[in-house]
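Novice: Build me a model:
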Amino acid sequence: MSQTLTTLGDRMLGVVSSSRRFIRIGLGALWVIDGALQLQPAMFTPSFPVNVVGPALQSLPNPIYEYSLSILQTYIIPHISIWNTLFAFLQLLIGVLILSNRHTLRTLGLTLSLVWSGFLWVFAEGLGGIYASTMSGGVFPGTPSLLNGFPGAALLYAWLSILLLIPEHKWRLEGVFSPIRDGAAALFAVSTLVQLSPLMWTAYGQASIFTANLD
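Specialist: Now for the predicted structure:
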């Protein structure tokens, strides 16, 4: 019996180790791809902050929106080439650090990934549009929906970073609910509940979402 339990324990450790490695390589590769895409010529023009960042800021609460818009117009747009170079370099650096074989560098990369993902989720993805859903009382372009990317890729990046920052020996896959195993499912369950909002079943609600995507 003890030998069987030991074998099962070893197998579980192997599953955890391989799963963590798979997630880490995937996350690191995504950051490298993001950094490479950030180097596209269009990203060095004002169209990037105006057409991508600006609309996302509209989903933020008004005080944060006004402050962020002021920063964008005053500091980012006039010097977009410099800022975009920094953004691309940071994302490439995060990816390379996460893919490193050295534990210290991986930890640094995952920490940067968590912080930068949180920043992007707020200012580049407008909190995934949550504010538009809970505070405005209506459906308009930017309303949370699985069809327009809710809850936001950056939030998933942050979640994966947190998972990988948790020490391997603290991963718990057993039990009725495991944050490690079921966290992503819970996140998408919440997203599904948002999608089932009564306004989402109206022609106006659906038209608003698709109009936002077309814009």
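Novice: from here on, contacts and neighbour counts on C-alpha atoms
Specialist: Will do.
Novice: How much space separates the most centrally placed residue in the chain from G128?
Specialist: Per CA atoms, centre = their mean, the C-alpha nearest to the average position across the chain is that of A154, at 1.3 Å. Noted for A154: a distance of 9 Å to G128, by CA to CA, to the nearest Å.
Novice: do the same with G95
Specialist: As judged by CA to CA, G95 and G128 stand 23 Å apart.
Novice: repeat for I166
Specialist: 25 Å.
Novice: Of these two, which one has the most company?
Specialist: Per other CA atoms under 10 Å, whichever of I166 and G128 has more neighbours is G128, with 27 against 11.
Novice: So the more buried one is in contact with N148, correct?
Specialist: No: the criterion here is CA atoms under 8 Å, and G128 misses it with N148 at 9.3 Å.
Novice: Give the intersection of the neighbour lists for these two.
Specialist: Common contacts of G128 and N148 (CA atoms under 8 Å, 6 or more residues apart in numbering): none found.
Novice: Point out the other helices and strands that the longest helix that the chain contains packs with.
Specialist: Assignment by DSSP state H gives helix 2-37 as the longest helix of the chain. Here helix 2-37 touches helix 80-99, helix 153-165, going by 3 or more CA pairs under 8 Å, 6 or more residues apart in numbering; DSSP states H and E.
Novice: if we go to 7 Å?
Specialist: With contacts taken as 3 or more CA pairs under 7 Å, 6 or more residues apart in numbering; DSSP states H and E, helix 2-37 sits against helix 80-99.
Novice: can you list the residues that contact the helix or strand just after the longest helix of the chain?
Specialist: Following helix 2-37 in sequence order, the next helix or strand is helix 47-48 (DSSP states H and E). Here helix 47-48 makes contact (CA atoms under 7 Å, 6 or more residues apart in numbering) with A42.
Novice: now stretch 115-133
Specialist: If you take CA under 7 Å, 6+ apart as the criterion, stretch 115-133 is touched by 53, 56-57, 59-61, 142-144, 150-152, 154-155, 157-158.
Novice: in it, what counts as buried?
Specialist: 116-133 (16 or more other CA atoms under 10 Å).
Novice: And stretch 53-73, by the same measure?
Specialist: Buried residues in stretch 53-73 (16+ other CA under 10 Å): 53-61, 65, 68-69, 72.
Novice: and the two most separated of these?
Specialist: Longest distance between any two of those is 16.0 Å, between P61 and L72; criterion CA to CA.
Novice: ok, how many other residues are close to Y157?
Specialist: Neighbour tally, Y157, other CA under 10 Å: 22.
Novice: Ok, I82 next?
Specialist: So I82, with other CA under 10 Å, has 12 neighbours.
Novice: for the one 5 residues further on, same thing?
Specialist: Burial measure for F87: 17 neighbouring residues, criterion other CA under 10 Å.
Novice: And this one, please, so the two structures can be compared:
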Amino acid sequence: MTTRSQPAARAVAVPSWPRGWRAAAGLTAVAAGALIITGALLPWVEAFAGLLPISGIRGGNGRELAAAGAVIAAAGIWQLARGGQAAHWLAGLAGFAAAGFAGYLLIQLVRTVRDLGGDSMVIARPGPGLPVVLAGSVAAFATLLFPPSAQATLRRDPGTRVFSWTADRESVGLRRALQIALGAVWLLDAALQYQPYMFTRGFPGMLAMAATGQPSIVAGPVTLTVQAVSANPAAWNAAFATIQLALAVGLLFRATARAALAGTVVWALSVWWLGEGLGGVFTTAASPLTGAPGAAVLYALLAVLAWPG
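Specialist: Predicted coordinates for the structure are as follows:
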């Protein structure tokens, strides 16, 4: 009896691996940091048809992003080892800063390569490095939307077999009313997006108006979006309308309300930038009479206010 109980006692003393959303956030942060560092080491520009790759780490911008990746990975390791909200916020905010910086650099890189592309002596083209950095930065920022670290993950509702995190079964009163109202607004937006006119080339023409009078950091992504949508307006508009319809349905049902709120924040901020030009707040004519600061950012604010307690 004594010899069998001693190994059992020693086994109990071994620290257990962190579980739940703490483990998910920590592992995501570590992977995101490693992805950012990898992107900084990869070529950002390839000259002479790829014969001369230039990695991001050769410049100061690449080294700064690599340092941010190291900070994010270290924060993820700290969260796995010790937990706490400080590491959680450090990884998320560092990812937000890196995403903004990488997005700005990507816009400038596309413009520079476009100017150099006509030179037969250069024939430059973008490399994979910056998009990889941007993907890792967005993943790190996304950890801020993870539930509290003490909450278990991958729990299933025996009846609906839906991940429990996607549901909000506790919100009542004003909070639930805000969720339903936001769902109704998305339903109206989806109906307007499904209008026949929006499936024509008039749709990218409407998007192009958001770049008028904007600084390059705002107008650049809007212009790229317009170019992409112009290639196939019907398909893009169908996708946008379906996303808005899915958000509406998700908010109207409790089983998917939390996931729809998270999707609302991401989609509303994307529409605010790429569809509304940040509401025109950086133009000289910005005022409430001209629509500033934009309707889409108010959707994101409402989603935050309606987030489950």
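Novice: How close are the two chains, by TM-score?
Specialist: After superposition, the two chains reach a TM-score (TM-score structural alignment, normalised by the length of the first structure) of 0.61; 139 aligned residues with a CA RMSD of 1.6 Å.
Novice: Could you check how far the aligned partner of L90 of the first structure in the second structure is from W267 of the second structure?
Specialist: Alignment note (TM-score structural alignment): L90 of the first structure maps to I243 of the second structure. I243 of the second structure is 9 Å from W267 of the second structure, where distance means CA to CA.
Novice: all helices for the stretch 51-200 of the second structure, in order.
Specialist: 60-81, 85-116, 129-142, 173-193 (DSSP state H, counting those that start in this stretch).
Novice: In TSV, list those helices along with mean neighbour count.
Specialist: TSV is the format used below for those (neighbours: other CA atoms under 10 Å):
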stretch	mean neighbour count
helix 60-81	22
helix 85-116	19
helix 129-142	25
helix 173-193	18
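Novice: Would you reformat these as a markdown table and include distance to P204 of the second structure?
Specialist: Below are the helices of the stretch 51-200 of the second structure laid out as a markdown table (distance: least, CA to CA, whole Å):
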| stretch | distance to P204 of the second structure |
| --- | --- |
| helix 60-81 | 33 |
| helix 85-116 | 20 |
| helix 129-142 | 24 |
| helix 173-193 | 13 |
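Novice: now stretch 74-93 of the second structure: which residue numbers in the first structure?
Specialist: With TM-score structural alignment applied, stretch 74-93 of the second structure matches no range in the first structure.
Novice: any idea what T6 of the first structure aligns with in the second structure?
Specialist: Per TM-score structural alignment, T6 of the first structure is not aligned with anything.
Novice: SS state for F150 of the first structure?
Specialist: Here F150 of the first structure is recorded as coil under DSSP: H, G, I helix; E, B strand; the rest coil.
Novice: Provide a list of residues in contact with the alignment partner in the second structure of it.
Specialist: In the second structure, the residue matched to F150 of the first structure (TM-score structural alignment) is A292. Contact analysis of A292 of the second structure by CA under 7 Å, 6+ apart lists 279-281, 286.
Novice: Let me have those in a markdown table, extended by secondary structure and distance to N237 of the second structure.
Specialist: As requested, these are exported to a markdown table (DSSP: H, G, I helix; E, B strand; the rest coil; distance: CA to CA, whole Å):
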| residue | secondary structure | distance to N237 of the second structure |
| --- | --- | --- |
| G279 | helix | 20 |
| G280 | helix | 23 |
| V281 | coil | 26 |
| A286 | coil | 27 |
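Novice: Chain neighbours aside, what residue packs nearest to the match of F150 of the first structure?
Specialist: Spatial nearest neighbour of A292 of the second structure, chain neighbours left out: G279 (4.9 Å); criterion: CA to CA, 6 or more residues apart in numbering.
Novice: Count the neighbours of G95 of the first structure for me.
Specialist: 28.
Novice: Could you identify the residue of the first structure that aligns with V265 of the second structure?
Specialist: In the first structure, V265 of the second structure lands on L114 (TM-score structural alignment).
Novice: need the next SSE after the helix or strand harbouring that match, C-terminal direction.
Specialist: Assigned by DSSP H and E, L114 of the first structure falls within helix 103-123. Per DSSP H and E, the first helix or strand lying C-terminal to helix 103-123 of the first structure is helix 130-134.
Novice: from the chain's centre, how far out does that following helix sit?
Specialist: 17 Å (CA atoms, centre = their mean, to the nearest Å).
Novice: any idea what A184 of the second structure aligns with in the first structure?
Specialist: Checking TM-score structural alignment: A184 of the second structure goes with A29.
Novice: Distance check, its match against F22 of the first structure.
Specialist: A29 of the first structure is 11 Å from F22 of the first structure, where distance means CA to CA.
Novice: just Q38 of the first structure next, same as before
Specialist: For Q38 of the first structure, the distance to F22 of the first structure - CA to CA - is 24 Å.
Novice: which residues does T143 of the first structure contact?
Specialist: Remark: with contacts taken as CA under 7 Å, 6+ apart, T143 of the first structure is in contact with 129, 132-133.
Novice: Using the three-state scheme, assign it.
Specialist: With three-state DSSP as the basis, T143 of the first structure sits in coil.
Novice: Now do stretch 40-50 of the second structure: which range of the first structure does it align onto?
Specialist: Residues of the first structure matching stretch 40-50 of the second structure are absent, with TM-score structural alignment as the criterion.
Novice: So what does the residue nearest to A292 of the second structure match up with in the first structure?
Specialist: Aligned counterpart of G279 of the second structure in the first structure: G128 (TM-score structural alignment).
Novice: contacting residues around S59 of the first structure?
Specialist: 126, 129, 131-132, 142.
Novice: Closest one of these to F188 of the first structure?
Specialist: Closest to F188 of the first structure, out of all of these and judged by CA to CA, is G129, at 14.9 Å.
Novice: Not counting residues beside it along the chain, what's closest to that closest one?
Specialist: Once flanking residues are discounted, G129 of the first structure sits nearest to P144: 4.9 Å by CA to CA, 6+ apart.
Novice: now I80 of the first structure
Specialist: I80 of the first structure sits nearest to F44 (CA to CA, 6+ apart), 5.9 Å away.
Novice: State the number of residues packed around the one you found.
Specialist: Applying the criterion other CA under 10 Å, we find 19 residues in the vicinity of F44 of the first structure.
Novice: A286 of the second structure too?
Specialist: For A286 of the second structure, the number of neighbouring residues by other CA under 10 Å comes to 14.
Novice: G213 of the second structure in helix, strand or coil?
Specialist: At G213 of the second structure the chain is in coil, as set by three-state DSSP.
Novice: Give me the distance between it and W272 of the second structure.
Specialist: In terms of CA to CA, G213 of the second structure sits 16 Å off from W272 of the second structure.
Novice: cool, G62 of the second structure as well?
Specialist: Counting by CA to CA, the separation of G62 of the second structure from W272 of the second structure is 28 Å.
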